[in-house]
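In: need coordinates for the following:
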Amino acid sequence: MKKILILLPIVFLFGCEPERGSDAWCEKMEKSDKGNWTLNDARDFTKYCVLNQKPE
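Out: Modelled structure (predicted):
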């Protein structure tokens, strides 16, 4: 039972995150501090938001 109580908040935190490459994700990334982006964030932002390629 304790494992469920520990994992439940983690599931809700990640469940609310917009799908990478979606319009909502692009808007969220535009508003976030670019200094906190990872290399994957920058690559995916360029791919999905700048070049407008759809996620697979």
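
In: drop to CA atoms for contacts and neighbour counts, all remaining ones
Out: OK.

In: spatially central residue in this protein, please.
Out: By CA atoms, centre = their mean, the chain has its centre lying nearest to residue 20, at 4.9 Å.

In: another one to check against the first:
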Amino acid sequence: MKTIKLLVLLSLAYLVSACAPEVGSDAWCAGMDKKAKGDWSGNEATDYAKNCVFK
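Out: This is a model prediction of the structure:
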């Protein structure tokens, strides 16, 4: 029974994580605008510049 509960929890976590907006989409750019610039990774800053600033 514990195994089934664990599998259900892992499945739900996987489904929720798959709902993140695609890098470069309007939703992703809006989310990055709300996030503190100091919390951005180097890759996020590069992707933001490529996809949101220099479209």
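
In: re earlier: trace the residue nearest to the centre of structure 1 over to structure 2, please.
Out: Per TM-score structural alignment, the equivalent position to residue 20 of structure 1 in structure 2 is residue 23.

In: now do the longest helix anywhere in structure 2: distance to the chain's middle.
Out: Longest helix of structure 2, by residue count under DSSP state H: helix 2-17. Relative to the centre of its chain, helix 2-17 of structure 2 is centred 19 Å away, using CA atoms, centre = their mean, to the nearest Å.

In: mean shift between the helix or strand just after that helix and structure 1?
Out: As assigned by DSSP states H and E, the chain's next helix or strand after helix 2-17 of structure 2 is helix 26-34. Once the two are superposed, helix 26-34 of structure 2 sits an average of 0.4 Å from its aligned residues in structure 1 (mean CA distance after the TM-score superposition for structure 1).

In: what's helix 26-34 of structure 2 in contact with?
Out: Applying CA atoms under 8 Å, 6 or more residues apart in numbering, the contact partners of helix 26-34 of structure 2 are 21-23, 48, 51-52.
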